[in-house]
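Asks: Mind folding the following:
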Amino acid sequence: GGLIIKILKRTAVFEDKDTSPGPPLAQSIKLNVPRKTKLYVDQTLRERENAVAMHRAFQMDLCRLRLRAAREYAKALEASLAPVSADPQEPLKMNAVVQGIGPAFKLTLSIQNTSASRLVSDLQISFLYNQSLYSVKRAFFKVRDQFPA
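Replies: Have a look, this model is predicted:
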């Protein structure tokens, strides 16, 4: 067996509730729905008559949007992997990742030496930014030596 204990307030008021089956009473209240305007009727007729063409145009635009987004994403990936250094003796790759949105975010820079044998040292990074919009703890710092990959 089981035991159910219910704690009631002293000021509890017990009312009889409608236990009849069916939808609740609030569902039978008529809503104030505005009348159909001529513009609405014309628009629905146009959509019914041209449904296939409208759907086809929508799908084509959606495919174009996806293609453009993919191209821009690929372009951004290629740009972030391009060597930073113009000097072929010091081939470096830098990748920047922004973590977070809003007023506070974290910028992570990854620097990689792609040379097979050359050590890269004495690198310095400087941030140029709008000081009225952003604040940076250290706008200039030295990078540790980059050993060959």
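
Asks: CA only for contacts and neighbour counts going forward, please
Replies: Noted.

Asks: Quick one: list the elements packing against the helix or strand harbouring residue 68.
Replies: Using DSSP states H and E, the element containing residue 68 is helix 51-80. Contact here means 3 or more Cα pairs under 8 Å, 6 or more residues apart in numbering; DSSP states H and E; on that basis helix 51-80 packs against strand 92-99.

Asks: Show me what secondary structure element comes after the strand it packs on.
Replies: Heading C-terminal from strand 92-99 (DSSP H and E), you reach strand 106-113.

Asks: in that following strand, what's buried?
Replies: 111, 112, 113 (16 or more other Cα atoms under 10 Å).

Asks: Next: stretch 38-50.
Replies: Applying 16+ other Cα under 10 Å to stretch 38-50 flags no residue as buried.

Asks: ok, residues contacting that stretch?
Replies: Taking contacts as Cα atoms under 8 Å, 6 or more residues apart in numbering, the residues outside stretch 38-50 that touch it are residue 54.

Asks: how close does residue 123 get to residue 66?
Replies: Distance of residue 123 to residue 66, given as Cα to Cα, to the nearest Å: 39 Å.

Asks: my bad, residue 39
Replies: Residue 39 sits at a distance of 32 Å from residue 66 (criterion: Cα to Cα).

Asks: next up, for comparison:
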Amino acid sequence: MKPMKVLLSSLAFMILFVAGCKPSGSERTASQPAASSKETFVQVTGKSWKLDRWVGVDGSSQDVGPITMKVDENNRVSGNASVNRYSGTVKFTEAGATDFSSGFISTKMMGLPEAMARETRFFAELRLIRSAGLENGRFVLTGDGSLRLEFAPEKTDAP
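Replies: Coordinates of the predicted model:
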């Protein structure tokens, strides 16, 4: 009877391991090719997005605060970084990676220490973004380490 328990325990572990390796529903399959980062930016142009989930490069969950992003037809992005407004141009490398590493400006207002720390981290991690995609109607930026910024469409009062 003891070998049967060991076998069942091993089988249960293998099932859990394989289930953990299975792609989640938001991932694309071979029959549904993912849009490139550049194509994604075309798709999100003209819409306002509000950050509502942020996993830092170190894997820790971050307070999203009032961070927003809007993209225009020239790949210029702008928004609220927590305290200050920002703008800049996203570029794309030859390999197709998203590049937020240069050319960004922001206003220079002071805010509460926690809001200023959030904003400083947002700008630092935005520079580490490498790809963009749309997942279930959400604008998702991913980068180095565990970095993942998920934006939901911003609700507007306009009809």
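
Asks: Got a TM-score for the pair?
Replies: Superposed pair, TM-score by TM-score structural alignment, normalised by the length of the first structure: 0.30. Supporting alignment: 71 aligned residues with a Cα RMSD of 4.6 Å.

Asks: out of the buried residues of strand 106-113 of the first structure, who's nearest residue 62 of the first structure?
Replies: Of all those, residue 111 has the smallest distance to residue 62 of the first structure: 37.1 Å, by Cα to Cα.

Asks: My guess is that closest one contacts residue 93. True?
Replies: Yes: with contacts counted by Cα atoms under 8 Å, residue 111 of the first structure reaches residue 93, the gap being 5.7 Å.

Asks: Now stretch 118-125 of the second structure: buried residues?
Replies: Applying 16+ other Cα under 10 Å to stretch 118-125 of the second structure flags 118, 119, 122, 123, 125 as buried.

Asks: among those, which are in helices?
Replies: Using DSSP state H, the subset of those located in helices is 118, 119, 122, 123, 125.

Asks: so which of those residues comes closest to residue 133 of the second structure?
Replies: Distance to residue 133 of the second structure across those (Cα to Cα) is lowest for residue 125, with 16.9 Å.

Asks: and the closest one, how far is that from residue 88 of the second structure?
Replies: 15 Å.

Asks: Can you give me the distance of residue 114 of the second structure to residue 87 of the second structure?
Replies: From residue 114 of the second structure across to residue 87 of the second structure, the span is 22 Å (Cα to Cα).

Asks: Revised request: answer the last question for residue 148 of the second structure.
Replies: The spacing between residue 148 of the second structure and residue 87 of the second structure, counted by Cα to Cα, is 20 Å.

Asks: Among these two, which residue is more densely surrounded?
Replies: residue 148 (23 against 19; other Cα atoms under 10 Å).

Asks: The helix or strand containing residue 132 of the second structure: what's the following helix or strand?
Replies: Using DSSP H and E, residue 132 of the second structure sits within strand 129-135. Later in the chain than strand 129-135 of the second structure, the nearest helix or strand by DSSP H and E is strand 138-143.

Asks: What lies in contact with that following strand?
Replies: Under the contact criterion Cα under 8 Å, 6+ apart, strand 138-143 of the second structure has outside partners 44, 49, 57, 128-134, 148-153.

Asks: and which of the residues you listed is nearest residue 80 of the second structure?
Replies: Distance to residue 80 of the second structure, by Cα to Cα, is smallest for residue 49 among the contacts of strand 138-143 of the second structure, at 10.4 Å.
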